[in-house]
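Asker: Okay, here's the prediction I keep looking at, along with the sequence it came from:
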Amino acid sequence: MFKFLKDVVAGSVAGVKDLPYTIGEPYSSAWGSWTHSRGTSKVDGSPVSIFSLSGSNDNDGRLAAGRNGIKRLRTVRHPNILSFLHSTEAEIMDGSSTKVTIYIVTEPVMPLAEKIQELGLQGTQRDEYYAWGLHRIAKAVSFLNNDCKLVHGNVCLESVVVTQTLDWKLHAFDVLSEFDGNNEAASGPMLMFSGLKLSKTEELRNTASLPKSLLPDYQRLLSSTPSRRLNSSKLVENCEYFQNKLVDTIHFMEILNLKDSVEKDSFFRKLPTLAEQLPREIVLKKLLPLLASALEFGSAAAPALTPFLKIGAWLSAEEFNIKVLPTLVKLFASNDRAIRVGLLQHINQYGESFTSQVVDEQVRIKY
């Protein structure tokens, strides 16, 4: 099956003249009839995701839905919704017949089911990651429902993808439609926990797989009267399920500019110990870049150096040079004297990474 998909995708590339991307290996799962493949830009080699959908002719219903999804994804922008980059259509010869194929190019992502399997999280760390991810999807749904007056119509495991920083993002907008007061759906949480697809609406009431802290609000989402259903914005704001160390830590970092210096200092002094308790992969791929950005752009002060260097020490030497060293080089020119002093105090943790070439060509010490 994998070889078949690869051959189909590879064969279709030849007919796509205006797609400035190279289509690579397909993932084993995607939403609906779409194929989700890895891809790269022909311009600079940067990674992307490429989604493709084929129909027997231009009037195929799946293509009509796919075009709706493209239009919606192109115009709806939100941090928790998949970022659109490019789209095109092509007529592809398939033996003696011609097929119409739609392509959508997005930021590089991976199907949620495959990423969960790859991470292999267990126990509390798995539960915290699920909560963080669902918090992101709930915010995306809230944005669609409350700000755009739209309904996704199929929030499920397959309509969620994961970025390189392990953020969950919502996509699969083929059946996205205007909200009419009666069509709001709330199937997402149950299907993500059970990994099953709905065969009938009544299965929404099967809540055996849901965490107890999520259950009361989930049941309120299922009110038989649409006007009485729990608004998705209230789910994000008040649900006990979303209150855990991982969600709180990342949320604090994302609104760091709104915190005063006392709150920041307290947070960063606790962070080295807290980071030990959080999923290592998420700390390295999500929290570390947030720390680097905060230090570079001035929203984090000298106390943030300690957790930044501690987390950075968990990387390989090669990754350290890519993800940590550039930030340290920039900080030597910081206007914050406390940061410059802190760099010298911690130099034994990173000094060996500073080659003579780096010192001569990149480090600009501010006195």
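Answerer: Nice, thanks for sending it over.
Asker: Please make it C-alpha for all contacts and neighbour counts, starting now.
Answerer: Will do.
Asker: list the helices and strands the helix or strand that contains V262 packs on?
Answerer: For V262, the enclosing helix or strand under DSSP states H and E is helix 261-277. Counting contacts by 3 or more C-alpha pairs under 8 Å, 6 or more residues apart in numbering; DSSP states H and E, helix 261-277 is packed against helix 305-312.
Asker: Presented hereafter is structure B, for comparison with structure A:
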Amino acid sequence: MDFLKSAVASAIAKGSSLPFSIGDRVDIGDSIWTLHNATKRDDGSACSVFTFDIAANKSRLPLAKNAVRKSRTLRHPGVIKVLDTIETESNLYIVTERVAPLSWSVKRRSISEETAKWGLYTVASTLKFINDDASSVHGAVRASSVFSSESGEWKLGGFDILSSMKEDEAIIYTYGSIVPDAARYTPPEVVKGGWDVIKRNPLASIDAYGLGVLIFEVFNGHFAGAEQVGKTTNIPPSMQQSYKRLCTANPKLRLSPAHFVEQGKKHGGFFQTPLIRLTEDMESLGLKSDAEREEFINELDGLSEDFPEDFFKMKVLPELLKSVEFGGGGPKVLGATLKIGSKLSPDEFNAKLTPVVVRLFGNPDRALRVCLLDNLPLMIDNLPQKVVNDKIFPQMTSGFTDVAPVVREQTVKAVLAVINKLSDRIVNGELLKYLARTANDEQPGIRTNTTICLGRIAKNLSDGTRSKVLVAAFTRSLRDPFVHARNAGLLALSATIDVFSEDDCAGKVLPALCPTLLDKEKMIRDQGNKTLDLYLQRIRKFGSTMADTALPASAPAEGNKTEARIGTSNDKSWAGWAISSFTNKITTANGEIQPTENGNKLAKAEAARPASVPPVISSPSASLELPRQTLRPAAQPLGRSMSDRPVPVVQEEAEEEAEEEADDVFDAWGAMDDDDDEKDEDTFTAAVSTPKPTSPEPTATTKPAAVPYDDGGEPDFAGWLAAKSKAKAKPLPPKGLNKASSTNTVARTATVSTTKPRVAAPAKKIDTTPKDAMDDDWGDAWD
């Protein structure tokens, strides 16, 4: 039958010109009304419709008409908000805000104590208004007369017998007994004397009794009858005494709803709860001082999670948003706002919070910016990608370069929250540029957090950027003077080992890791060893899969060739010679060695040599084929003066010569990578292989120059000594520059001055022996 009524009502509503569309039916138990969820046709907003079928309930039509009339005139925050009332020949409609019966939650006993106190405070305050201000009696206070709005607030309804005591013919006197289930909820004095006893008792006594029954229902889930009235089962201890006075049998001794509220609001009373205080203070939040606002927010933060979320979404959140944007609420109010906003659905968040968040990111207040960045993880899932990419991140970038370190640090941390909402172009371009700045920040904590951030967003970087950026960033952090920055670099390298190629691991990462093994901090040394082990394991594993050689396979050997040998013997140790392309058979070495350019020049010099000049020794090794002779000085001609003879070399100079030779050895090891054309030529060979320049003829006006004595081809030692000194004093040319040709070098080192008088050579060490002859008797080489 109920289904039929619902179908008929829906058909009528759909076929008529009613300003709403009726939806599903909502069960409200025994009532003269049928409740439906509905939507308004003009804006599509949600509403509820109470429908009364006149034909089916003609006897209760006066109750329905009384409810329609009272709903139009009674206005109070604790009363269901009526949007419209419609009367037709067949039905009465009361269109209200979207509500749900409180009896659902009461039967499930799903109401927390704090929420129950908050709701009862609202109902008691509404009854106080009806009794004292409106001089009326509700007459049907019970769980089925209370509804819950979308905001979670309790709203009083059920105005079927609501009557003003100023009216002589009040409906409650005549029709009070035909209210559904009246016998279970009727006060004892009415049961005995009828509804006319209201005139002989306090006006609020009827509603006070109903409030006591409602309290029992809320905390126990069901009210069976009059025998349960006054029982304190599950009633909060702080409320029990006042509750008993509401339910007393003597109507003159009952505590009115107004006095019940007054007792609950006393210091330490049962209505002194954070939720109730929040409700009262919320409307004046914009007018509060900073101290009062901070106290309000502290209470808001102290609210537990079992408080009604809908109330915070619908009532608290709009007030907080107004306070933040226009009332100077500051970061504390913003933090509470975003905490509530995190519980909104994506659609609700986009409608209520997203526009405000975008505007707040443009606010220059640093405290607000830090609060927004701190709470980004709570709201990032509800923010559309386009909004984050196009509107929020461009505002965030100013934080990377802000003068306040806390803003820079929080901006770096916030990257982790927004990274998944940013485009690849921004991530691999603009974002990395800003992170490169914070990686060199003057604050060590910011440098450390940048390293951590890069490690955690590594998977978001493109393949072409990832390895290059991360290797540079992490290896730089390993050299950071701040110990935690170095540790962050090691941990980041361990976490991102998979993003590097084997070549990067071996050629770039491992060399940077090695210094950490000797770090001054034990923490770094330990972590460095762990990280190094990870990379070595990977390198070794990859190396085991590589081919033995990258050289192409050799062609089959020809008949007249022998296989290449390893070294000059069967020595297989590290000291054995490298792979040689020569064969072991000497007979295979045939043909003539082609002379080099220097060899050609020496051969020409040999051809032009006078017969009296000794032959040129082309290299020190050539003397190895001659038997070693005892070198002695050549006999000097009698006609030669003592000043022309060379100065003997003393023992001290010989020692210095030996030291310089040792230095030359170390220099040679250091110059092993130089090109052949950068090596020094043999000064001794150059000096003896260069023809002596001719001296000019003396004139009458100039003093004759000292001419070397012509002894039939014997070299001039004094001239050679001067050339040798110049060659020794001249520094080596810089690396990479080509030296002059050997002909020019020989000419420079063999030049003898012919304009100055001949003097004794200075005491300078002389190296006239071949490189393999270390005899101190340098003069014997001319025998």
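Answerer: Received the coordinates, thanks. Model, not experiment: these values are computed from the prediction.
Asker: that older thread, show residues contacting the helix holding V262 of the first structure.
Answerer: Helix 261-277 of the first structure has contacts (C-alpha atoms under 8 Å, 6 or more residues apart in numbering) with L256, V283, A300, A301, P303, A304, T306, P307, K310, I311.
Asker: Can you show me the strands along the stretch 151-300 of the first structure?
Answerer: 160-163, 168-170, 177-178 (DSSP state E, counting those that start in this stretch).
Asker: Excluding chain neighbours, give the residue nearest to the residue positioned nearest the centre of the first structure in space.
Answerer: Nearest to the geometric centre of the first structure sits D167, at 2.6 Å (C-alpha atoms, centre = their mean). Leaving out its chain neighbours, the residue that sits closest to D167 of the first structure by C-alpha to C-alpha, 6 or more residues apart in numbering is G133, at 6.7 Å.
Asker: can you check A417 of the second structure too?
Answerer: Of all residues beyond its chain neighbours, the one nearest A417 of the second structure is P377 (5.5 Å), with distances taken as C-alpha to C-alpha, 6+ apart.
Asker: which stretch of helix or strand covers that neighbour?
Answerer: helix 376-379.
Asker: so the longest helix seen in the second structure aligns onto which residues of the first structure?
Answerer: When the second structure is scanned for its longest helix (criterion: DSSP state H), the result is helix 522-543. Counting by TM-score structural alignment, helix 522-543 of the second structure falls onto no part of the first structure.
Asker: How about that helix, which residues are buried there?
Answerer: I524, R525, D526, Q527, G528, N529, T531, L532, Y535, R538, I539 (16 or more other C-alpha atoms under 10 Å).
Asker: Ok, stretch 199-209 of the first structure next?
Answerer: Result for stretch 199-209 of the first structure [16+ other C-alpha under 10 Å]: buried residues L204, T207.
Asker: gap between the two ends of that stretch?
Answerer: Using C-alpha to C-alpha, to the nearest Å, the end-to-end distance of stretch 199-209 of the first structure comes to 17 Å.
Asker: what's the answer for stretch 316-333 of the first structure, then?
Answerer: End-to-end distance (C-alpha to C-alpha), stretch 316-333 of the first structure: 26 Å.
Asker: In this structure T40 of the first structure contacts I23, no?
Answerer: Yes: the criterion here is C-alpha atoms under 8 Å, and T40 of the first structure meets it with I23 at 6.9 Å.
Asker: Looking at these two, which one has more neighbours?
Answerer: Using other C-alpha atoms under 10 Å, the more surrounded residue of T40 of the first structure and I23 is I23, with 25 against 19.
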